[in-house]
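J.: sequence first, predicted model second:
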Amino acid sequence: MQAILERQKLAQLTDGSPSAAVRIDRLDRAIGLLVDHATEIAEALRDDFGHRSIQGSLITDVAGSIEPLKHAKKHVRRWMRRDPRKVSPAVLALLGARAWVDYQPKGVIGLISPWNFPFNLTFGPLAGILAAGNRAMIKPSEFTPRSSVLMQRMVAEAFDETELTVITGGSDVGEQFSALPFDHLIFTGATSVARHVMRAAADHLVPVTLELGGKSPAIVGRDADFDLAAKRLMFGKTLNAGQVCVAPDYALVPRDRVEAFVDALQRAVAGMFPTLRDNPDYTSIVNERHHARLLGYLDDARTKGATLRVLGRTDEAFDDRRIAPTVVLDANATMDVMREEIFGPLLPFIPYDGVDAAIAHINAHARPLSLYYFGNDRAEQERVLARTVVGGVTINDTILHLTMDELPFGGIGPSGMGAYHGVDGFRTFSHARSVYRQARFDISAMLRPPYGKVVDRLLSFKIRR
């Protein structure tokens, strides 16, 4: 890995900042890989998960990866333009001084991608990485080995190792990878792992972008259309069986409307999944460890007094690590399901008596990656927005803020740092180099000793209220 990194750094220094044409060619090659291998990608993901919706994978990991690459291809020439800035004092401009910002490639970017959307969370960040003119080394998750091997083969088909390469291996390889002296490192995954990644990167002062997770709340307003809100909420909770970093983790529901909203969720699940067993659209939990973890959450909640409400058909047994969407009523802070990020199709309910109580509950916990609000009361919407600090928000739906190419995506605090997508990704993976060009007239003479009356007059003008 160290040798590959050194070759990439040497190639970057030798070739210099790539032209727009080179960047577009690299983006085109990445798009071509996803188009040409779409079926293989969906099949590899299905095999890695035990079962994963083929169409779901084509939506999230193929089409959802192509769009940011196309967006970058369309806009990269504009993003690369020199950004003129004003000089101060303004008289300097009249004398010929100029200032601007150049967006330079940082160099070689390390990219650690997770198992839940291996291709989307590799090729999505690559849109900004390649548009910014960088080279990259990719470390995909060992939890999805078929996808990782396919990704390695795909990238080797279209890119020289000095441009882009994929490193496979287990957690030991991941530890070594995160300690390499990259010019920037982006990690998507669990907050607990991110702490180790950040410590490793600190040894070389490598700047990091961390896309993590946390317990993303969904507030159901009193005036929300319950049936529509339930459909949209369960879309976010059942996509990839809830194995999504921005999935709604728990629902804050008006206390006197809890049963009504459970009924609405039941109708929503029945509409999407008339049956869950052998349903090609419903995904399994990725492995036995995570399957056992989720069942443990349910057992813990039941033992501590929760009422579990299984959504959909209740007469189905599963033998392929599927778990039915399940509402956890009477949830409390002692339960694992409220202490840990769920990453599965379980939805605890927290009843509230007024929106301020819902806001207070959110603010009493770590800042989440996402927040969802359902309701049409604009004043209440604005109150929620003004009084919460979260990574991103979707109003009257779930997850879709993540899909907007023109919106930055990122967390805050324990849910992450830094952001990417669109021009924000381009700038994250670029160095904004400031340049000042002095006028031909020797303006700076007054700043050099010996000082005299001219400097005294200048200081008296500057040092005032």
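T.: Thanks, I have it.

J.: switch to C-alpha atoms for all contacts and neighbour counts from now on
T.: Noted.

J.: check the burial of residue 416 by counting its neighbours.
T.: 26 (other Cα atoms under 10 Å).

J.: helix/strand/coil for residue 210?
T.: Secondary structure for residue 210, judged by DSSP: H, G, I helix; E, B strand; the rest coil, is strand.

J.: pull out the buried residues from stretch 36-46.
T.: By neighbour count with 16 or more other Cα atoms under 10 Å, stretch 36-46 contains the buried residues 38, 41, 42, 43, 44, 45, 46.

J.: how far does the host helix or strand of residue 294 sit from its chain's centre?
T.: Using DSSP states H and E, residue 294 falls within helix 288-303. Put simply, helix 288-303 sits 26 Å off its chain's centre (Cα atoms, centre = their mean, to the nearest Å).

J.: that helix packs against which elements?
T.: If you count contacts as 3 or more Cα pairs under 8 Å, 6 or more residues apart in numbering; DSSP states H and E, helix 288-303 packs onto strand 307-310, helix 336-339.

J.: who's in contact with that helix?
T.: Contact partners of helix 288-303, identified using Cα atoms under 8 Å, 6 or more residues apart in numbering, comprise 285, 307, 308, 321, 328, 331, 335, 336, 337, 342, 344.

J.: pull the most distant pair out of those residues.
T.: Pairwise distances across the contacts of helix 288-303 (Cα to Cα) peak at 24.1 Å, for the pair 321 and 331.

J.: so residue 42 touches residue 58, yeah?
T.: Yes: between residue 42 and residue 58 there is a contact at 6.2 Å, judged by Cα atoms under 8 Å.

J.: so residue 332 is in contact with residue 339, correct?
T.: No: counting by Cα under 8 Å, residue 332 sits too far from residue 339 to count as a contact (9.1 Å).

J.: if you count surrounding residues, which of the two has more?
T.: More crowded of residue 332 and residue 339, by other Cα under 10 Å: residue 332, with 18 against 14.

J.: included below, for side-by-side comparison, is a second structure:
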Amino acid sequence: MNQPFTSLIECPLAAVHQRLRAAWRRDPHPARSQRHDWLERLVQLTERHGQELVEAISADFGHRSAHETRLAELTLIVGAARHAQRHLTQWMKPRRMATALQFLPGRNRLLCQPVGVVGIIAPWNYPHQLAFGPAIAALAAGNRVMLKPSEYTPRYSALLAKLVPAYFSPDEMVVVTGDSAVAQGFSALPFDHLVFTGSTATGRHVALAAARNLTPVTLELGGKSPAIIDSSAALEAAAASLVFGKLVNAGQTCVAPDYLLVPAALRDAMVDALCLAAARMYPALADNPDYSAIVNGQHLERLQGLLADAEAQGARLLPLGCADRAERERAAAAGKLAPMLVLDTAPSMRIMQEEIFGPLLPVLTYSGDVGEAIAYINGGERPLALYWYGSDARNRERVLRETVSGGVTINDCLWHLCQESQPFGGAGASGMGAYHGVWGFRAFSQQKPVFHQSRLSGVRLLHPPYGRVFDGMLRLLKLIG
């Protein structure tokens, strides 16, 4: 490694970008061993400094469950990097592609080459996972990386800006910290690919900035991800899964279920099951190390505003698990928001129009006909995630075929996000593009088609001067198809 870069924040963004671009030009196709080493350094950074990372993230949140950080941030990142290391040789190998009969004995192959410099704008809710997740794919593909962590996690961002130069040279990966103005300047740089994870509204601005440079983007956004309880569902198991998926990181998860669709006849039983599951998992809130705080006062105030607006419009608020008012007030004083079910909602409520991003779960009812649930989902924007619970295979397949979402987990919650053998991405307003595993490798590679012509080729018979030979060749091409 070269000497650490000591003035990341002071350098103008354009100068940092130009240095990375120059490094890529000097070595535009790093060897497998180099890429493997980059990934190993990323693993070592995460493992050696795991406790520091946990503490920094917790301090940024006011309190963040150490177990959840280790699970969702550290373990997931190490697993993704190890997966990429194991498969690098296969991913980098040129692929033989089929050749149409009329072009034989020529042959096709597909080469994957690094695109150059990949920019990553990471969010605050899972700052390590969503910074290093795209970085794994970019480094595996042989690119240089320029990373902008969120200003809402200043302690983690400062730690990352200190650690990365100890493991990567300024020609390999650079961290740039700063506020929203820095993020705006960052998104305007002429990257070869730009990854943004965050809100749909901000994603639109990022896409517009990137479009000025014709920079391709991967946008991981959010939206209102539904969970459907089928009439055939096992309610207790579904409730335990939903409480976990909704309350991990206090609901500050892009793929958390945003609302629940339940057959009207099962609503009360489902509500009871949810409350029991929450009471088991979170018997207390204020002093419970397993229950995370809301990241800052602004976000907490927004969530409280969603509840106040819903209640003012006739919704019924039901504490999820913790029914003791004093405990809920103690939790609020600690920056934690008590989980809440929202019943009897109306479309005009803000909680039914905005992505919630907190421990609040509206419960809606439908007749039990899965077509009604599908119609409701399809009446809104395409969600990042969808969850279905039940044993009726016909209803399950209808939901899979007739809805469009970024990803789906059946009879559980969140876990499609962790599959390195599957792409992760959004659809429509919930995002564009995908990464994870080979999908990320290909997203940050130029997949270059190469045709090798044979000395025995007959295509010269299509050269001018045109005449009967040319006409005969055209007829032959039509017959071959």
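T.: Perfect, I can see it now. Just so it is clear, the structure is predicted and the values come from calculations on it, not from any experiment.

J.: please identify the most buried of the helices and strands packed on helix 288-303 of structure 1.
T.: Across those, averaging neighbours per residue (mean count of other Cα atoms under 10 Å) puts helix 336-339 on top, at a mean of 20.

J.: what span of structure 2 is that one aligned with?
T.: Across structure 2, the stretch matching helix 336-339 of structure 1 (TM-score structural alignment) is residues 350-353.

J.: now do stretch 244-257 of structure 1
T.: Going by TM-score structural alignment: stretch 244-257 of structure 1 matches residues 253-266.

J.: quick one, which of residue 321 and residue 331 of structure 1 is more surrounded?
T.: Remark: of residue 321 of structure 1 and residue 331, residue 331 carries more neighbours, 24 against 18, as counted by other Cα under 10 Å.

J.: which residues does the more buried one contact?
T.: If you count contacts by Cα under 8 Å, 6+ apart, then residue 331 of structure 1 has 301, 305, 306, 338, 348, 349, 350 around it.

J.: shouldn't the fourth one be in contact with residue 348?
T.: Yes: Residue 338 of structure 1 is in contact with residue 348 according to Cα under 8 Å; the separation is 7.4 Å.

J.: mind jotting down where the strands sit in the stretch 151-300 of structure 2?
T.: Secondary structure of the stretch 151-300 of structure 2 (DSSP state E, counting those that start in this stretch): strands at 173-175, 193-197, 217-220, 226-229, 259-263.

J.: mind checking which of those strands is nearest residue 204 of structure 2?
T.: Here strand 217-220 is closest among these (Cα to Cα), at 9.1 Å.

J.: how much does that closest one stray from structure 1?
T.: Compared with structure 1 after the fit, strand 217-220 of structure 2 shows a mean deviation of 0.3 Å (mean Cα distance after the TM-score superposition for structure 1).

J.: what does that strand correspond to over in structure 1?
T.: The alignment of strand 217-220 of structure 2 onto structure 1 (TM-score structural alignment) spans residues 208-211.

J.: so which residues of the stretch 301-450 of structure 1 form helices?
T.: Listed in chain order, the helices of the stretch 301-450 of structure 1 (DSSP state H, counting those that start in this stretch) span 336-339, 355-363, 378-387, 422-428.

J.: pick the most buried one from those helices.
T.: Comparing the helices of the stretch 301-450 of structure 1 by mean neighbour count (mean count of other Cα under 10 Å), helix 422-428 comes out on top with a mean of 23.

J.: residues in structure 2 aligned with it?
T.: The aligned range for helix 422-428 of structure 1 in structure 2 is 437-443, by TM-score structural alignment.

J.: with structure 1 superposed, average distance for the matching stretch?
T.: Once the two are superposed, stretch 437-443 of structure 2 sits an average of 0.4 Å from its aligned residues in structure 1 (mean Cα distance after the TM-score superposition for structure 1).

J.: the stretch 151-300 of structure 1: helices as residue ranges?
T.: 171-178, 191-202, 226-238, 258-272, 288-303.

J.: with distance to residue 71 of structure 1 and mean neighbour count as added columns, please give the ones you listed in a markdown table.
T.: As requested, the helices of the stretch 151-300 of structure 1 are exported to a markdown table (distance: least, Cα to Cα, whole Å; neighbours: other Cα atoms under 10 Å):
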| stretch | distance to residue 71 of structure 1 | mean neighbour count |
| --- | --- | --- |
| helix 171-178 | 29 | 16 |
| helix 191-202 | 29 | 17 |
| helix 226-238 | 24 | 22 |
| helix 258-272 | 31 | 18 |
| helix 288-303 | 35 | 16 |
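
J.: for residue 98 of structure 1, find the nearest of those helices.
T.: Residue 98 of structure 1 lies closest, by Cα to Cα, to one member of those: helix 191-202, at 36.0 Å.

J.: quick one, the closest one and helix 171-178 angle?
T.: If you take axes from the mean of the first three to the mean of the last three Cα atoms, to 10 degrees, helix 191-202 of structure 1 sits at 50 degrees to helix 171-178.

J.: what's helix 191-202 of structure 1 packed up against?
T.: Checking 3+ Cα pairs under 8 Å, 6+ apart, helix 191-202 of structure 1 ends up next to helix 171-178, strand 184-188, strand 208-211.

J.: if we can go back for a sec, pick the one among the contacts of residue 331 of structure 1 closest to residue 52 of structure 1.
T.: Using Cα to Cα, residue 348 is the member of the contacts of residue 331 of structure 1 that lies nearest residue 52 of structure 1, at 24.1 Å.

J.: can you pull the contacts of the aligned partner of the closest one in structure 2?
T.: Alignment note (TM-score structural alignment): residue 348 of structure 1 maps to residue 362 of structure 2. Residue 362 of structure 2 makes contacts with 258, 259, 260, 341, 342, 343, 345, 351, 352, as judged by Cα under 8 Å, 6+ apart.

J.: reformat the residues you listed as CSV; add distance to residue 172 of structure 2.
T.: Formatted as CSV, the contacts of residue 362 of structure 2 follow (distance: Cα to Cα, whole Å):
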residue, distance to residue 172 of structure 2
258, 38
259, 42
260, 44
341, 47
342, 48
343, 51
345, 50
351, 43
352, 44
